[in-house]
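**Student:** Quick one, fold the following:
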Amino acid sequence: MATIKKREGKTGTSYLIRSSCGYDTSGRQVMRSMTWKPKPGMTEKQIEKELNRQAVLFDEKCSAQGVGNGNIKFQAFAEQWFKEYAEPNLRPRTVARLHQLEERTYQAIGHIRLDKLTARHIQRFIDNLGEDGISTKRDLAKPKADLSAILKGRTQKDLAETSGVSRSTISSMCRGEGVTLTTAEKISTTLGKATKELFTIQKGSGKLAPKSIQHYLSFVSSVLDYAFRFEIISSNPCKRVVIPAGEAPERDCYTVEEAQTFLESLDHAPIKYRAFFVLAIYGGFRRGELLGLEWQDIDFQSHVVKVQRTSQYLAGRGTFTDDTKTEKSHRALKLPAPVFNVLRQLRAEQAQDRLRLGDQWHNSGRLFVGDMGDPIHPNTPYHWLRRFCEETGQRFLGIHTFRHLNASLLINSGVDVKTVSASLGHSQVTTTLNIYAHTFEEAQARASEAVADLLSKKQA
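**Tutor:** Down below sits the predicted model:
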């Protein structure tokens, strides 16, 4: 509520009106003031009435405009949000992904003041993200020659560190595999060459996926929610923005027959990868959860596997241990005996490696480690799986597909949605229902047909 102070000066009587504009991001209250002078000839009653009216109007103006009259551009405030909220509170990989959204967002609305930023501005930005040609992510850059011959004595590790590209990506390029255009440009700049000199560019569809567009809107909304909390703006305009409807891509998944064939083909695979993918199929674990498993999480007597951490990677930081994706991702799953037979073989082989290397062994305690005992890079199983599928003539659908396969098998076996959700480590049952709605519908339809068949036989 505004405060009023009467002042007498050489030019007559005036009134100082002060009002709070809320609190800044450091928690300090910000005050604004104005001076009002009564017109000549006004009575005391008229002055009192008009003074109170001016105080109310100024109070409302300050409340609506917020701290500093909202005179801060979106980009400047978003950069504050990263330092004050995102980096201290969000997971490192989440912050890294949000930083990837900055460039397009700032180009579109970064120059607009918070108090001038409207739902229309944001809607125009979101609509533009769904247009053709907005994305070059699907543009593929294929190396024209063996990249290792162009490194001129530089190691892959050195090139990765100087270019900001992961070592696994550098390794893929050296094998002649394609990469994104952005990655190709980073490599070319580091090597002092033109991108077209080193790579052949194959144009993609150029559209952002609906999920990617949702990520942009969520980023903008999170920043504006922070501004609203500190009364810098009176409302979050993102609440009125609509994501354009898009066709959700159909999720491709292995059939039961393909899964059985894949498991059989693993009999001739290294024990490390056999154990990794057996756990992926039977447990439905996320990649980071699998790589974060330690031997202390494996109960060989009760056949239980506990998920308590994840293993992640960030350029410039390397491989590191992080918490699980959600609180409910901390879980314990009872798995069949064949899984633990494979894990026993892995433990025995790892024990032999540890004895052979002695002091050179880096005892990380992880199940899935490199030759010296260090946790492996998160992309290592992905690249191994792709090569393995090519060699054995099987479909390559990525690692996360095994999680979908596990969920599909659970649902089609008649397991209820709450149990499926708990097994997958989803934060809410609605998440499971949204992701696997079609699978549940098919399972329910088959159950209804089974009931109908049973009743028909009894009537016959």
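
**Student:** CA atoms for contacts and neighbours, from now on please.
**Tutor:** OK.

**Student:** Residue 305 looks like it's in a strand, true?
**Tutor:** Yes: using DSSP: H, G, I helix; E, B strand; the rest coil, the assignment for residue 305 is a strand.

**Student:** which one is it nearest to, not counting chain neighbours?
**Tutor:** Closest residue in space to residue 305, ignoring its immediate chain neighbours: residue 298 at 4.9 Å, by C-alpha to C-alpha, 6 or more residues apart in numbering.

**Student:** I have a second one here; can you model it like the first so I can compare?
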Amino acid sequence: MSGKRGNGEGSIYLYRNGHAAYVWVTKPDGKRARKYVYGKTREEVHDKWIKLHAEAKKGPVATSVPTLAAYLARWVKEVVEPDLKPKTAETYAMHVRLYLTPGLGDKRLDKLTVRDVRTWVNRLLDECQCCAQRKDARRDKPRCCAVGRCCRQVASRRTVQDARAVLRSALTNAMTEELITKNVAGLVKVRSGRKVQRKPWSVEEARRFLEAAQTAHDPLYAAYVLILVLGFRRGEVLGLTWGNVDLEGGGRRNHRSTPAPAYPAPVGP
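**Tutor:** Prediction:
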């Protein structure tokens, strides 16, 4: 049996501190080109060389693969914006800008692993986004992360799930374009987020807040009183109309009466 390689099989050779090999492949645009693999030992390169041969026989093979950031930018422009409704496209682009590109953008598309995605998901659930996105540093008067008082503004589990869904959609398109063979985002689940331990205001802190709001003639002062003193939920306060308020009787009524003045008299704590 002849030991000569067939046409297009490429070769293995010494390269720097190891070995390299190439195989002639057909690119997605139909043109022929060399694709290279590298490794420290001849055996390592030989294994990669065999796999590359198998890929070349199955169909087109990309000879250059972009970073995830570069691919996502093209995907949003060429796929998301033309195909989806404007609001949906805007949401996709927001997740790419705030979460995907900063967290995974420097990874090469075909080198992205399940472990990379899982690490990114877990970090999103735990990391303060005010710090990560430098929100406080852009404020005229920094008040939390930029001055060393982290506000722990972590992303909700729903937000992380949505960001991962956007990544999964992008990688599905990359598979369609034959840039990758596996969607690693589909293999990662989002764990339950950690509950943030909240520290409620003391009576003295609530009193000082109400006094400051009253002194400043804050138009929402009455709403603050309803929430802090009577325990109203936000939805209950926002759903309250003038027709349901009896300023003279100090309670609620179910029938509409004479409209109240634009600014109600302050209500003491």
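
**Student:** so the residue nearest to residue 305 of structure 1 makes contact with residue 307?
**Tutor:** No: at 9.5 Å, residue 298 of structure 1 does not count as touching residue 307 under the criterion of C-alpha atoms under 8 Å.

**Student:** neighbour count winner among these two?
**Tutor:** Just comparing residue 298 of structure 1 and residue 307: by other C-alpha atoms under 10 Å the higher neighbour count belongs to residue 307, 22 against 18.

**Student:** and the residue nearest to residue 305 of structure 1, what does it touch?
**Tutor:** By C-alpha atoms under 8 Å, 6 or more residues apart in numbering, the contact set of residue 298 of structure 1 is 304-306.

**Student:** From residue 239 of structure 2, how far out is the closest residue to residue 251 of structure 2 other than its chain neighbours?
**Tutor:** Distances taken as C-alpha to C-alpha, 6+ apart place residue 245 nearest to residue 251 of structure 2, at 6.4 Å, with adjacent residues excluded. As judged by C-alpha to C-alpha, to the nearest Å, residue 245 of structure 2 and residue 239 of structure 2 stand 12 Å apart.

**Student:** and residue 36 of structure 2, that one's in a helix?
**Tutor:** No: Residue 36 of structure 2: not assigned to a helix; according to three-state DSSP it is strand.

**Student:** Can you give me the distance of it to residue 221 of structure 2?
**Tutor:** Taking C-alpha to C-alpha, one finds residue 36 of structure 2 at 69 Å from residue 221 of structure 2.

**Student:** got the residue ranges for the strands in the stretch 51-200 of structure 1?
**Tutor:** Taking DSSP state E, counting those that start in this stretch as the test, the strands found in the stretch 51-200 of structure 1 are 140-143, 179-180, 199-202.

**Student:** Of all those strands, which one is nearest residue 278 of structure 1?
**Tutor:** Among the strands of the stretch 51-200 of structure 1, strand 179-180 comes nearest to residue 278 of structure 1, with 29.1 Å by C-alpha to C-alpha.

**Student:** Share the number of residues neighbouring the residue nearest to residue 251 of structure 2, please.
**Tutor:** 19.

**Student:** rewinding a little: between the strands of the stretch 51-200 of structure 1, which shows the greatest average number of neighbours?
**Tutor:** strand 140-143 (a mean of 22; mean count of other C-alpha atoms under 10 Å).
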